[in-house]
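[1] quick check, what structure comes out for this input:
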Amino acid sequence: MKQLVFIFAFLLVASRAYAHLGTIAGTVTDQTTRQPLSGVTVQLTGLGRATVTNELGQFRFDHLPAAPYRIELSHLGYASFQREVTVLDDQTVAVTISLSTAPVALGEVTVSALRAHDQQLISNLDIRLRPIVNSQEILRLVPGLFIGQHAGGGKAEQIFLRGFDLDHGTDIRLTVDGMPVNMVSHAHGQGYADLHFVIPELVEGVEFKKGPYQTDKGNLATAGWVDFRTRTVLDRSFAKLEAGQYNTYRAVAGLDLLNLNRTPSTPRPATSQSAYLAGEYSYSDSYFDNPQQFNRVNVLGKYHGHLGASTNLTLTGSTFWSRWNHSGQIPDRAVDAGLIGWFGSIDPTEGGETSRTNANVQLVTVTPRNHIIRNQFYYSNYAFELYSNFTFFRIDTVNGDQIRQKERRNLFGYTGSYSTRTAIGRSQWTTTLGAQYRQDITRGSELSHTRDRIVTLNPLQYGNVNELNAALYADELIQLSSRFSLNAGLRYDLFRSQYTDLLATPDPARSATQGILSPKLNLYYTASPALQLYLNTGRGFHSNDARVVVPQNGREILPAAYGTDLGVLVKPLPRLLINAAAWYLWLEQEFVYVGDEGVVEPSGRSRRLGIDLSARYQLTRTLYADLDLNTARPRALGAEAGQNYLPLAPTFTSAGGLSLQTSTGLSGSVRYRYLANRPANEDNSLVARGYVVNDLQLNYARKHYQLGLSVQNLFNVRWKETQFATESRLRDETAPVDEIHFTPGTPFFARLSLTYCW
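    Next comes the predicted model:
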């Protein structure tokens, strides 16, 4: 009985002492835009207590004894900030802080244990030091990612990463503001990802991770994933004009709709909402012998506001249209024999047209207990029509082998999650439960034999696709101590693929269903603010084309991928940041796209291993250097030695450069990218030759305007941007020839730009 009385008295005293503790609750905003800043590191000096701001820019410290405290805030690209706060018993001190932008200082960058799994130091540095000036630079912000364009600029780029020829997105998941870019069971290829609907000047941030290690990333995220974030608010309205060689013109503008009368010298009013409208028009004949006549139109509108004090609403609508001619891939022998020039074509009637209209609704709610609820609804209406000729006269010696690939698609879906943060002893547990739904309804997915882009000679495939992907996942991020954190997750995806063959009589609608379970486990050890070690492991997958799996009664719908990364993030010097990783990836099934047959063929198991190295170094207060080195050893499994090369898979790549940012308005960069020789077929008897290309960017900015000069291929080297081992026949040849076919890379290409801001 005495023991019970003692325990009761102790709890009563403790509860009273606990009740007299105070709280600091704050909100952090951008001084210019007045919008909340998420991911800001906030710490109490000398106490070892730290946190990061949530999506509403909020932070909170509970259970503080009455005393004066010093708050320190730091965020990449912003000036550090300190404030003295006095906490009284039973009081919550409300703090509002605005951070001002500042030049990037690598000496102030720290390796944080607070959100190790989500840390994006490399990408955050790159986006601030290397402003995006064209649509191709968007993807090149991912270290080790290379692209190639082989259809005149209107078609999605071919992507290379971690020993993969990813075609147009088969094993990399791309999203914009959380909305999917990849098109499954696409008329041209599985995972086809066309990013040309993004206006480069509106990209605010890029998040990426290589490997299948993120629980909320599902289909296609095997080599990795990339999410591009567009601006929530414009700093100022702007108009930009560009003109360059090869009859190239571009106009882009953005209007801050809620502050049209504000001058640059007038501070943005403190408001909970923003809205802007932006548009882009591009035209170019390009450098090919046959004018490209490339046209592209982009329009985007975005609204951001608050539904009450705790909910953010973001509405985004955009529309995009493009049409072009292209010269296609040309064979080495035709150039060597002088039949065509380096920039010539065998079939000058190739080309295409595409469009995409998007609606994206995002809601983020932070409850009084700091739980985060995310809801997103998206819709896309998409059209695609492409004319290609890969083999010239190999099949049809009279009319040629030109094909049309065409589809119309409605894509809609939902992404939602619920996150809670709980303190258990000295550890912090962040639990996230999520649900995702996506449905692609494609009408008239077509492959036809055509001539001159006008005459339809023979329909080869014609049908409708209805593909559903639903997923549930649970993710736990545990910060066990100030140094060690663990992330574990489990994801389940269900696919239902239906294909209706409209060329069959009668029209059979057949379907196939399959699910896959994907576990993830990631460990992080932060030894100091200058050193972090990590081990990532996980299972991912890529879905196969519905037109392949349905006729095979569901075989090979969801082949799995198993990956692991052992890496380090280190600052050996105050101004030097290095990220290095040794990685391994094993795939249950490779896919090879057969363009003239319009199918994706399974080609067996594979494995890849390699090393990634990224370094960022601040040489002076205004000069920065970056370097990426990436090696890979890709091999097919089950094939005999010497016959097990993976065609076009990169084995060594490197990119880097120098960037200048001064306080006088002068900025710029000079960059290189290198892709080594690589096998073009399974026995390496045909080799895709490597290249080194340099680019230059110079800008001079004043209060109201900016002048820019952009130069691609600064030293005017002759290079092959894309290469394929293809069997083709020219008009007068008696037999097909198997050799390298290529698309020539950009020669020296200069553009001038003028931007006016108000």
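
[2] contacts, neighbours, all on C-alpha from now
    Noted.

[3] how about A488, what does it touch?
    A488 sits next to D475, E476, L477, P519, K520, L521, N522 when contact means CA atoms under 8 Å, 6 or more residues apart in numbering.

[4] okay, and the fifth one sits in which element?
    Read that as K520. Using DSSP states H and E, K520 sits in strand 509-528.

[5] buried ones in whatever helix or strand G708 lives in?
    Taking DSSP H and E as the criterion, G708 maps to strand 705-712. Within strand 705-712, the residues that count as buried by 16 or more other CA atoms under 10 Å are Q706, L707, G708, L709, S710, V711, Q712.

[6] with stretch 125-144 instead?
    Going by neighbour count (16+ other CA under 10 Å), the buried part of stretch 125-144 is 125-132, 135-136, 138-144.

[7] identify the residues contacting it?
    Contacts to stretch 125-144, defined as CA under 8 Å, 6+ apart, come from residues 76-77, 104, 123, 145-147, 161-162, 195-196, 198-201, 203-206, 208, 226, 612, 614, 624, 628-630, 653-655, 659-661, 669.

[8] kindly check the end-to-end length of that stretch for me.
    End-to-end distance of stretch 125-144: 16 Å, with CA to CA, to the nearest Å as the criterion.

[9] do the same with stretch 323-338
    End-to-end for stretch 323-338, by CA to CA: 30 Å.

[10] so what touches it?
    Stretch 323-338 is contacted from outside by 150-154, 288, 290-296, 340-354, 388-390, 723, 739-743, using CA under 8 Å, 6+ apart.

[11] I have a second one here; can you model it like the first so I can compare?
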Amino acid sequence: MRLVATLCLLSAFVFPLYSQAPQQTVRGVIVDADTRQPLAGATVSLPATGMGAVSDTLGRFRIDAVPVGRYQVEVRYIGYESLMLQETLVESGRETVLQLELQESPSNLEAVEVSASRSDIRVPHPLSVKALTVEETRRFPATFFDPARLATAFAGVVNDNDQANGLVIRGNSPNGLAWWLEGVEIVNPNHTPNAGTFSDRVTQNGGGVNILSAQMLGTSHFYTGAFPASYGNVLSGVLDMRLRPGNNERHERTLQAGLIGLDLAAEGPLARPGRASYLANYRYSTVGLITQLGIDFGDEQINFQDFSFHLSFPGKKGGSLTFFGLGGLSENLFRAERDSSLWEFAKDRYDIIFRSRMGALGATFTQPLGKRCLWRTVVAVSALHSTRTGSRLDDSYTALLREKDEREQSLASLHSWV
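    Next up is the predicted model:
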């Protein structure tokens, strides 16, 4: 009886267990898109959760305890165009840090009649500029986290080959696309620039995989026409990639495994929190890693690895100084079958070795000049080197060197404007 009474007494007590969904912080800075001046009093909201915040005098905002998931972010400020970010990802492993730029909205004034003898000037169509976000790069199918492949979702843009990210814009050659990074032109920033070619020879533009990982990218811009005057020497389009700053409040590490590669990223503050920050990423190809484990993918072996970094140093009076760099190594090895009955094309009789390496270093300096003017200077150097050898098999299957190609390209860029 005592045992029964004890069990009845314990059953009268209920010990509830509460499970809490993972949460994370959403924070960032809101600035004027032209002058880079911080905007105080701007409202940032997540309509799906009813949560929001107001930016302080330095343009900073912070929303704590946001459940993980994808949200629409709305930014509003008097005198500026509203900004809406779709499918913003909030992860449990790291803070979501946003760099938001607002454009001034036009004001309605009294009508003024102006007459002139010159012909009308056509205003560049806004549809010729597209913003490419990291969230879109991750969610769109078959992009492989590559902003160039994402651009094929726009009208007038197609991919000339599924094996490469070369873009045909309004019927122009893929060689007419200009690659820009942080506002300056660089050489072709892609692994295996011979991808998709019939004889594994290097192309002038495009490649199998972009050297910049999605872990590094911010909001990039894709121009298909009506280029600004700063984009010179362009025939078909411009892909201006931008790097995001690292988390300037706490250190974070990210390990990501995907079909393309295995990424290891690190970011955090330099010196005291809230000021300078660093962001670095190393990636090794998944196919290359599996091949080294002894798994055969056929006659062709593809391997690549890359490293990139971005250092941000905020200055006084709204200025900033950044340093960035990237480098990549890739190789493509094709071994011919030692059975002539299996040869269908001329390439099948060759042992082909292709290797490529690319690198770029640069810096940016930004300084507001008063309240309505901004001075920005960007300098960068980049280089690309690739080699290809082709050894033809004779009737006794002996490989004889018949082809050797080598290509070098370097570019130094300096842009400064107010």
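
[12] buried sites along the strand holding K520 of the first structure?
    By 16+ other CA under 10 Å, the buried positions in strand 509-528 of the first structure come out as 511-513, 516-527.

[13] the contacts of A488 of the first structure: which two are farthest apart?
    Distances among these were taken as CA to CA; the most separated pair is L477 and P519, at 13.9 Å.

[14] show me where the stretch 551-700 of the first structure has strands.
    Remark: strands assigned in the stretch 551-700 of the first structure by DSSP state E, counting those that start in this stretch are 560-573, 576-587, 591-594, 599-602, 606-618, 623-636, 652-661, 666-675, 678-679, 687-688, 691-701.

[15] same list, the ones you listed, but as CSV with mean neighbour count and distance to K406 of the first structure please.
    Output for the strands of the stretch 551-700 of the first structure, formatted as CSV (neighbours: other CA atoms under 10 Å; distance: least, CA to CA, whole Å):
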stretch, mean neighbour count, distance to K406 of the first structure
strand 560-573, 21, 29
strand 576-587, 21, 30
strand 591-594, 18, 16
strand 599-602, 19, 14
strand 606-618, 20, 31
strand 623-636, 21, 32
strand 652-661, 22, 34
strand 666-675, 19, 32
strand 678-679, 20, 31
strand 687-688, 22, 29
strand 691-701, 18, 33
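
[16] looking at the ones you listed, which is closest to K217 of the first structure?
    Using CA to CA, the strands of the stretch 551-700 of the first structure put strand 560-573 closest to K217 of the first structure, at 13.3 Å.

[17] where in the second structure does the closest one align, residue-wise?
    Under TM-score structural alignment, there is no match for strand 560-573 of the first structure anywhere in the second structure.

[18] just the angle between that strand and strand 576-587, please?
    170 degrees (axes from the mean of the first three to the mean of the last three CA atoms, to 10 degrees).

[19] what packs against strand 560-573 of the first structure?
    Where contact means 3 or more CA pairs under 8 Å, 6 or more residues apart in numbering; DSSP states H and E, strand 560-573 of the first structure is packed against strand 531-541, strand 576-587.

[20] now do the same for V381 of the second structure: its match in the first structure.
    Structural alignment (TM-score structural alignment) places V381 of the second structure against Y379 in the first structure.

[21] contacting residues around its match?
    Applying CA under 8 Å, 6+ apart to Y379 of the first structure gives the contacts N358, A359, N360, N410, L411, F412, G413.

[22] counting neighbours, what do you get for the fourth one?
    The number of residues packed around N410 of the first structure, counting by other CA atoms under 10 Å, is 17.

[23] next one: the closest residue to it other than its chain neighbours from Y414 of the first structure, what distance?
    Among residues not flanking N410 of the first structure along the chain, N381 sits closest, at 4.8 Å (CA to CA, 6 or more residues apart in numbering). Per CA to CA, N381 of the first structure is found 16 Å from Y414 of the first structure.

[24] a markdown table for the contacts of Y379 of the first structure, including secondary structure?
    Output for the contacts of Y379 of the first structure, formatted as a markdown table (DSSP: H, G, I helix; E, B strand; the rest coil):
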| residue | secondary structure |
| --- | --- |
| N358 | strand |
| A359 | strand |
| N360 | strand |
| N410 | strand |
| L411 | strand |
| F412 | strand |
| G413 | strand |
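
[25] now for those: which two are most distant?
    Farthest pair in the contacts of Y379 of the first structure (CA to CA) is N360 and N410. Separation: 13.9 Å.
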